[in-house]
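Colleague: okay, structure incoming, though there's no sequence with it:
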């Protein structure tokens, strides 16, 4: 996340033409850092994004993974794209790897006195002055993007890295945060000086999507059993067409923002909030990404967007789980990937990220918790195709006992809506059913108080035009459980035009 750079960027309101404009892609992903803590999922992220962009029909793409990510080569690729592009074309630049900070290169340039940079494998902070050619400073990015701006070329920069922030929740994975450089270095290039002169409002053709707000780090989280960056994963799914709600062959700024915000929240378990610059789109039809692949759908208004059953997305109905302190093996476990963990002696159930998902989970309760997370994975797979919008206020990564919160699910445009909670104990708690209305109405819960048991609850909102009477009746039953709900949902709404919104709610005792 490049704060100094982000503050200087605005986005063009002029729509792009998917039929005539060309799209270029520069994709960088780095796991292997000889002089820094290695990452686990950045190259997977970059390859995933590259495949999605290729399938979307980008005209030219250059990729750099691990040791191949050298600054001069990345700069040359960028220069080639700018030279070949014409007004109205788009250059997409995605980066997954470490970010860091350093004392500002130009006095008075940064409000906090710090420049941000992307760290490439060749940089060694113990020899910073000798290896500073292998960092890309925010000022340099300003200069690079100025070249595209001068030609009327649109830029979409996606940065799945971080440089600062703290985390309240326990977390076992890695963050894409390298140690700060504490010594003041000379500017590594002339661009590092000239780019400092770029001020807010100078750009009209650039959109920036960063992994998180400055107050949060960008963690690697477990998605489908693998360490990944939630932003890169969500961006790849968006490019595949999931964000193209109206199927017009273009992803608008609003479509991309709505899709990415919802999926980063659910896939990261609310550990991060992505950050767009500028904060608001300039117009409703502002386009940030044309999708050549979607042109056939756009040309035929009778072709409806289709949704895949979740098994086609890799969901298998099993949960990866390790057990300590007991010989009990819960049913429907044995899934692949980084596992959940149940410490039977302590009665604590942990997520693959290392969070406490539930307390006081004994042998009688563990099966209910397993079924809850199997259902949650099913719902996440549905949400990745058609996410809804929900919110908790105030917004925190973890809530303490006694905190007051409000939950809001806006009207969706679908006729039916079901709202329920997947409690940390594994219980399913019905909150609302709106059946066979013309349009579903807003749902609000206000002034709720956090009480024990603590752990991870998940508030779920399902919006659909499919009948929900049977689902609502099952949820209202005293015997409602996650396995029953899963069976109902998989037989009634899987593969349909159904929106799923997921709001993770992590709680703990007051410190």
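Modeller: Thanks, I have the structure now. Here the structure is a predicted model, which is why all the values come from computation and not from measurement.
Colleague: from now on I want contacts and neighbour counts done on CA atoms only, so please keep to that.
Modeller: Fine.
Colleague: name the element the residue nearest the centre of the chain belongs to?
Modeller: When C-alpha atoms, centre = their mean is applied to the chain, the residue found nearest the centroid is residue 264 (2.7 Å). In this assignment (DSSP states H and E), residue 264 forms part of helix 253-267.
Colleague: what comes up buried for that helix?
Modeller: 253-257, 259-267 (16 or more other C-alpha atoms under 10 Å).
Colleague: kindly reformat those as CSV containing distance to residue 400.
Modeller: Formatted as CSV, the buried residues of helix 253-267 follow (distance: C-alpha to C-alpha, whole Å):
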residue, distance to residue 400
253, 35
254, 33
255, 33
256, 32
257, 29
259, 29
260, 27
261, 24
262, 23
263, 24
264, 23
265, 19
266, 20
267, 22
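Colleague: another one to put next to it:
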């Protein structure tokens, strides 16, 4: 279906094209990746979509693409590697590759280990009985995994992975581990099935005990079996989820292909390898944690929270360089040039599916400024409009109740604006979060918003309401914009209308006078679609600008 008419299309289309072009330019112009210790760079990259012994509901769509993306990023950074995909990904192959990495790596080398696919929890294996306080082992599952028979052994257990990386650490080899899998996480809020089906990277269930008892692990010492990752100074570890979150496969993460389903952690690790997180400069452990955690949280609508190790406050540990680069820096985010009469079909539209009603209803809505088109299925949609119940839903969350044709345009603008701002923020990451992450708040709750890394910086914070209204939260007086502490906190009030508010924070070494003048002219107006281009202009003029977003989810009752 062609784009439905809307206001301000030429400018917004040009902005969308420019943002997408920036991402592509980064992929082609990345710096060379070096080992922090001066040695060689090695990598083992695995992605598994296809599980031959599991049913249709357990098959994945984005894990192989994740592995390919990381491998391509490494190739662009001068590290040639072929990822191991799908049926080629077996326990035997993984064990062989890990053993080779350990024997071939020398002090000062750098090893990257990345896995995208299913994870799971099982009762502890007899070989390691009593080591884990909760009597549980975690494991990643390869393509031949099954709940019984030989497939039960197609796994690598967390104890084995720890033993391998302990051996690398003992050789003074730097190690970066990315496990884009889910092992036990639960969601802090429900998922509205009217929007789409959410696939997570976790296998639920247990293998037959008799088969588990037959499992033959790699040889290791008791000390290696008891290794804690945080004790390994050369190891940086990122797992896809904390105990309170999941690893969803999510569309819309990659602006080069918004329909492509991906894992958020792998996607942003690939961007970090390209140099996006640091503009081609060396990337410290602290900066990598901040870049991955914030961007993954934003991209998944606060459903996925990255687990990191070492989780310490030691400055020396956090300042350790994880990704070292040489060569030309990546081009920073620029304000897009406005091209005359851009092709409307390339304007990065919001895809809308209508349920419990006819798609023809979209023709009669009060349109906003952002482009949109009709989607045949909620599975391919950015926004779902339940016409009968008057709900607007984005990625499993009810954004707003009582949405009729007069309000939908504002919801579309809001959805488009948040996506555009998040694209701008990828290389300018500012840590923004709620103290209790990802939960549904009800009246009487006391949510706390936290913006980190803002000491001696000028801070601007505003809200994009569900209907697209802009609301300035801070500063109320421009003389208060300079922050004295590293963290700034704010306590929003939970009140009607319920749904989703999205808070945007921006911090700079310079006063935000021009942006605040613009914002004051649009404050309390449904002008969400215009704010992304204004932030792009701000970013072009101010290389010190950092941006972050977070969603505040509210309801009339606890779900």
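Modeller: Great, that's in hand. Bear in mind that the values here come from a model prediction, so they are computed numbers and not experimental data.
Colleague: need the TM-score between these chains.
Modeller: TM-score of the superposed chains, computed with TM-score structural alignment, normalised by the length of the first structure, equals 0.85; 481 aligned residues with a C-alpha RMSD of 3.0 Å.
Colleague: map the residue nearest to the centre of the first structure onto the second structure.
Modeller: Superposed on the second structure with TM-score structural alignment, residue 264 of the first structure falls opposite residue 296.
Colleague: what's near enough to touch its match?
Modeller: By C-alpha atoms under 8 Å, 6 or more residues apart in numbering, the contact set of residue 296 of the second structure is 264-265, 268, 304-306.
Colleague: inside helices: which ones of the residues you listed?
Modeller: If you go by DSSP state H, the contacts of residue 296 of the second structure have 264-265, 268 in helices.
Colleague: and the lengthiest helix in the first structure, which stretch of the second structure?
Modeller: Secondary structure assigned by DSSP H gives helix 366-383 as the longest helix of the first structure. Mapped onto the second structure using TM-score structural alignment, helix 366-383 of the first structure covers residues 408-425.
Colleague: contact partners of that stretch?
Modeller: Residues outside stretch 408-425 of the second structure that contact it (C-alpha under 8 Å, 6+ apart) are 16, 19, 298-299, 333, 349-350, 365-370, 372, 383, 392, 464-469, 502, 526-532, 535-536, 546-549.
Colleague: against residue 150 of the second structure, how distant is the residue lying farthest from the centre of the second structure?
Modeller: Farthest-out residue of the second structure from its mean C-alpha position, per C-alpha atoms, centre = their mean: residue 210, at 38.4 Å. Using C-alpha to C-alpha, to the nearest Å, one gets 11 Å for the distance from residue 210 of the second structure to residue 150 of the second structure.
Colleague: what does residue 236 of the second structure give?
Modeller: With C-alpha to C-alpha as the criterion, residue 236 of the second structure and residue 150 of the second structure are 33 Å apart.
Colleague: cool, and residue 301 of the second structure?
Modeller: 38 Å.
Colleague: one more: residue 371 of the second structure?
Modeller: Counting by C-alpha to C-alpha, the gap from residue 371 of the second structure to residue 150 of the second structure is 52 Å.
Colleague: list the contacts of the aligned residue in the second structure for residue 206 of the first structure.
Modeller: Using TM-score structural alignment, the equivalent of residue 206 of the first structure in the second structure is residue 235. Listed by C-alpha under 8 Å, 6+ apart, the contact set of residue 235 of the second structure reads 165, 169, 174-177, 229, 310.
Colleague: got it, and residue 241 of the first structure?
Modeller: If you count contacts by C-alpha under 8 Å, 6+ apart, residue 241 of the first structure has them with 56, 247, 291, 294.
Colleague: now those in JSON lines, with distance to residue 222 of the first structure?
Modeller: JSON lines is the format used below for those (distance: C-alpha to C-alpha, whole Å):
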{"residue": "56", "distance to residue 222 of the first structure": "25"}
{"residue": "247", "distance to residue 222 of the first structure": "30"}
{"residue": "291", "distance to residue 222 of the first structure": "28"}
{"residue": "294", "distance to residue 222 of the first structure": "30"}
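Colleague: what's the farthest-apart pair in those residues?
Modeller: 56 and 247 (13.0 Å; C-alpha to C-alpha).
Colleague: between the two, which contacts overlap?
Modeller: 241, 294.
Colleague: who's more crowded, these two?
Modeller: Using other C-alpha atoms under 10 Å, the more surrounded residue of residue 56 of the first structure and residue 247 is residue 247, with 23 against 20.
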